[in-house]
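Participant: A predicted structure for the sequence below; I have some questions about it.
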Amino acid sequence: MDVAYENQKLEKRLCRLVGQAIADYRMIEDGDRVMVCLSGGKDSYALLDILMRLQRRAPARFELVAVNLDQRQPGFPADVLPNYLKGLGIPFHIETQDTYSIVKRVVPQGKTMCSLCSRLRRGILYRVARELGATKIALGHHRDDILQTLLLNMFFGAKLKGMPPKLVSDNGEHVVIRPLAYVAEKDLIRWAQVRQFPIIPCNLCGSQQHLQRKQVGDLLREWDRRFPGRVANMLKALQNVVPSHLMDRQLFDFAAVRATGRPQAEGDLAFDEEALPASELSVNGQQATEEHVRLAPRAVALTPSD
């Protein structure tokens, strides 16, 4: 295998996907000053790296400023990010706030610190964005993060809610963007190896990773391994919503549904079984082919293979 060729393909794919997400949702426009939140993890490093590549070739002119929040966690290597950013020659700001001590003081021993830590961090970053004159705040969440959030909200929050690629901040002052929305995590892992980012461990605070998110992440990775294309289709589904075929009365006026006597393109085929792609089906434990799906009699059970 030609490693250089594969790395070049990966770079092109990352730039294409990030550029497409930016264009689809108008994340970055001419004259924007984009604050890139840099944590020291692979995702935020890749976000900054790809945005810098796009900045050199994009028709729109925009500025980038990298921002890291040093929360005074014990063992945090405070010199790593400044040295890295100086080497890039990009404007940056390191905000030092001892939120670690606040969280340790307020949260009981043994309880997860992530929720309070996240709220404190968010408020500080909003303030920094305002002080720096940033028009957009860019976060490093990728495709898998978005789908994990969707499933977590379904399983544990009873909501059909994900992680949008672009939104207004909760204080109403900022536009938050996620340019990696179309990018698979496995590609970011590979890119971090190619670029040899100086990764800073994410477990310095001593908190364990959310078990539920880890389980959902493992589920998505297993699906991606066993059923290529399934995870990608899940992301496409978030862009192809049919409110009349869900159950939210706020999104669709079910009470007003009446027979019209005219064909309806989105009408429900009430007595038909839902069609599934052959790749998602099995017959007697074996992978179903298109011929199986077309010819299988009603007596033969076509069941999801997992």
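Facilitator: All right, it came through fine. Numbers count the residues shown, from 1 in each chain.
Participant: please count neighbours and contacts with C-alpha atoms only from this point.
Facilitator: OK.
Participant: which ones are touching residue 141?
Facilitator: Going by CA atoms under 8 Å, 6 or more residues apart in numbering, residue 141 touches 43, 178-181.
Participant: gap between residue 146 and residue 97?
Facilitator: Distance from residue 146 to residue 97, counting by CA to CA, to the nearest Å: 28 Å.
Participant: re earlier: dump the contacts of residue 141 into a markdown table; add neighbour count and secondary structure as well.
Facilitator: Formatted as a markdown table, those follow (neighbours: other CA atoms under 10 Å; DSSP: H, G, I helix; E, B strand; the rest coil):
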| residue | neighbour count | secondary structure |
| --- | --- | --- |
| 43 | 22 | helix |
| 178 | 25 | coil |
| 179 | 28 | coil |
| 180 | 33 | coil |
| 181 | 26 | coil |
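Participant: and of these, the nearest to residue 209?
Facilitator: residue 43 (16.3 Å; CA to CA).
Participant: the closest one touches residue 143, doesn't it?
Facilitator: No. Under the criterion of CA atoms under 8 Å, residue 43 is not in contact with residue 143, lying 11.1 Å apart.
Participant: structure two is appended below for comparative analysis:
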Amino acid sequence: MTSEDNRKALYEANKLQKRLRSKVGKAIADFNMIEEGDVVMAAISGGKDSFAMLDILLSLKKSAPVNFEVIAVNLDQKQPGFPEHILPAYFESLDIPYYIVDKDTYSIVKEKVPEGKTTCGLCSRLRRGTLYSFAEKIGATKIALGHHMDDIVETLFLNMFFGSKLKAMPPKLRADDNRNIVIRPMSYCREKDLERFAEIREYPIIPCNLCGSQENLQRQNIKAMLNAWDNQTPGRVDNIFKSLMNVSPSQLADVNLFDFVNLPIDREQPRQVYDFSKETVSSTNIDESLIINVTHQ
């Protein structure tokens, strides 16, 4: 590689880092994810997304308008062959506080889920419960997860196709028992950018051999569908995500979300300006003189 190529690669890498940092900073600001004095427990799985999240949070911490702490936490689920030395060594190289939490969820999942069935649902519930309780134990006020925009949009379609529900993963979530708050600082970031960023930063990626090896997961089918859409019409995934931030309850069909039952008309209200010319009736069999309570304006 020539010196010119090196300069170009460095320029592109810096540009990508700034873009990701800006998107994370905007998401944090838009949803008030991190506040003065917060202790943020960054859940690090060993995948590209959580590595990038930790990287950017540590970068933002140096210049953020509020003071907050970041503690890296990895949940070692005791998957066979999991390289236990990689993450402690990586955290030590960053000189940051960290915990490795041992929880044999692997054995539980293998015991409860029949061979060939999807393990992700049970695995995620066990992982979430462990992280929630550990956050309380160490005094963490926020739990940061590495989900990005593509994850959120995929979840939206998974819930629609297989759960008949219009919901996704919010950038900020309070647990059902109100005891924890989950934040997703990468919500505005695209996966393709994170993949490139991970290559540049050379993170010590650890694949998930428990869930990731299940190639026929419905999420992978949804991902392929969205990638095809996005390749055919660039920006489609971004637009779908933006629709989650621009919801019109009256244009949906949830009677618990909008009162469709009680919708009286009120013609005393000022008339909206309609975008059409005055109509002309060419034929009718109605004698308008017989119509009562009709006001012509």
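Facilitator: That came through fine. All of these numbers come straight from a predicted model, not from anything done at the bench.
Participant: show me what the helix or strand hosting residue 5 of the second structure is packed up against.
Facilitator: If you go by DSSP states H and E, residue 5 of the second structure is part of helix 3-30. Secondary-structure packing of helix 3-30 of the second structure (3 or more CA pairs under 8 Å, 6 or more residues apart in numbering; DSSP states H and E): helix 48-61, helix 191-201.
Participant: just name the most buried of these.
Facilitator: Mean neighbour count, computed with mean count of other CA atoms under 10 Å, is highest for helix 48-61 among these, reaching a mean of 20.
Participant: average offset between that helix and the first structure?
Facilitator: Average distance, helix 48-61 of the second structure versus aligned residues of the first structure after superposition (mean CA distance after the TM-score superposition for the first structure): 0.4 Å.
Participant: in the first structure, what residues pair with that helix?
Facilitator: Here helix 48-61 of the second structure aligns to the first structure at residues 42-55, judged by TM-score structural alignment.
Participant: who touches that stretch?
Facilitator: Outside stretch 42-55 of the first structure, the residues that touch it by CA under 8 Å, 6+ apart are 14-15, 18-19, 36-39, 61-64, 66, 139-142, 179-180, 188-189, 191-192, 197, 199.
Participant: for the counterpart of residue 101 of the first structure in the second structure, grab the count of nearby residues.
Facilitator: Using TM-score structural alignment, the equivalent of residue 101 of the first structure in the second structure is residue 107. When counting by other CA atoms under 10 Å, one arrives at 13 neighbours for residue 107 of the second structure.
Participant: one more: residue 201 of the first structure?
Facilitator: Count around residue 201 of the first structure with other CA under 10 Å applied: 14.
Participant: same deal with the one 10 residues further on?
Facilitator: Residue 211 of the first structure is flanked by 9 other residues according to other CA under 10 Å.
Participant: okay, the residue mapped onto it from the second structure and residue 138 of the second structure: tell me how far apart.
Facilitator: Aligning on TM-score structural alignment places residue 211 of the first structure opposite residue 217 in the second structure. Distance of residue 217 of the second structure to residue 138 of the second structure, computed by CA to CA: 34 Å.
Participant: circling back: residue 146 and residue 97 of the first structure - which one has more neighbours?
Facilitator: Counted by other CA under 10 Å, residue 146 of the first structure and residue 97 do not tie: residue 146 has more neighbours, with 22 against 16.
Participant: ok, that one touching residue 182?
Facilitator: No. Counting by CA under 8 Å, residue 146 of the first structure does not reach residue 182; the two are 9.4 Å apart.
Participant: how near is the aligned partner of residue 205 of the second structure in the first structure to residue 8 of the first structure?
Facilitator: Matched by TM-score structural alignment, residue 205 of the second structure corresponds to residue 199 in the first structure. To residue 8 of the first structure, residue 199 of the first structure is 22 Å away according to CA to CA.
Participant: neighbour count winner among those two?
Facilitator: residue 199 (15 against 11).
Participant: shouldn't residue 200 of the first structure be in contact with residue 70?
Facilitator: No. Assessed by CA under 8 Å, residue 200 of the first structure is found out of contact with residue 70, at 11.9 Å.
Participant: the two: which is more packed in?
Facilitator: Under the criterion of other CA under 10 Å, the comparison of residue 200 of the first structure against residue 70 puts residue 70 first, with 19 against 16.
Participant: counterpart of the more buried one in the second structure?
Facilitator: Looks like residue 70 of the first structure aligns to residue 76 there (TM-score structural alignment).
Participant: its match contacts residue 102, correct?
Facilitator: Yes. Applying CA under 8 Å, one finds residue 76 of the second structure in contact with residue 102, separated by 4.8 Å.
Participant: ok, the alignment partner in the second structure of residue 180 of the first structure - contacts?
Facilitator: Under the alignment (TM-score structural alignment), residue 180 of the first structure maps onto residue 186 of the second structure. Neighbour list for residue 186 of the second structure: 23-24, 27, 53, 146-149 [criterion: CA under 8 Å, 6+ apart].
Participant: if we use 10 Å, what do you get?
Facilitator: Residue 186 of the second structure makes contact with 20-21, 23-28, 49-50, 52-53, 56, 144-149, 151, 171, 194 under the criterion CA atoms under 10 Å, 6 or more residues apart in numbering.
Participant: the first structure: which residue goes with residue 264 of the second structure?
Facilitator: Under TM-score structural alignment, residue 264 of the second structure pairs with residue 258 in the first structure.
Participant: residues near its match, how many?
Facilitator: Per other CA under 10 Å, the neighbour tally for residue 258 of the first structure reads 7.
Participant: does it belong to a helix or a strand, and which?
Facilitator: Using DSSP H and E, no helix or strand contains residue 258 of the first structure.
Participant: returning to that earlier point: the helix or strand following the helix holding residue 5 of the second structure against the first structure, how far on average?
Facilitator: As assigned by DSSP H and E, the chain's next helix or strand after helix 3-30 of the second structure is strand 39-43. On superposition with the first structure, the mean distance recorded for strand 39-43 of the second structure (mean CA distance after the TM-score superposition for the first structure) is 0.2 Å.
Participant: cool, and stretch 122-134 of the second structure?
Facilitator: Looks like 1.5 Å for stretch 122-134 of the second structure (mean CA distance after the TM-score superposition for the first structure).
Participant: show me where the second structure has its strands.
Facilitator: Using DSSP state E, the strands of the second structure run over residues 39-43, 69-76, 98-102, 142-144, 172-174, 181-183.
Participant: mind putting these in a markdown table, distance to residue 3 of the second structure included?
Facilitator: Formatted as a markdown table, the strands of the second structure follow (distance: least, CA to CA, whole Å):
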| stretch | distance to residue 3 of the second structure |
| --- | --- |
| strand 39-43 | 37 |
| strand 69-76 | 37 |
| strand 98-102 | 38 |
| strand 142-144 | 39 |
| strand 172-174 | 44 |
| strand 181-183 | 41 |
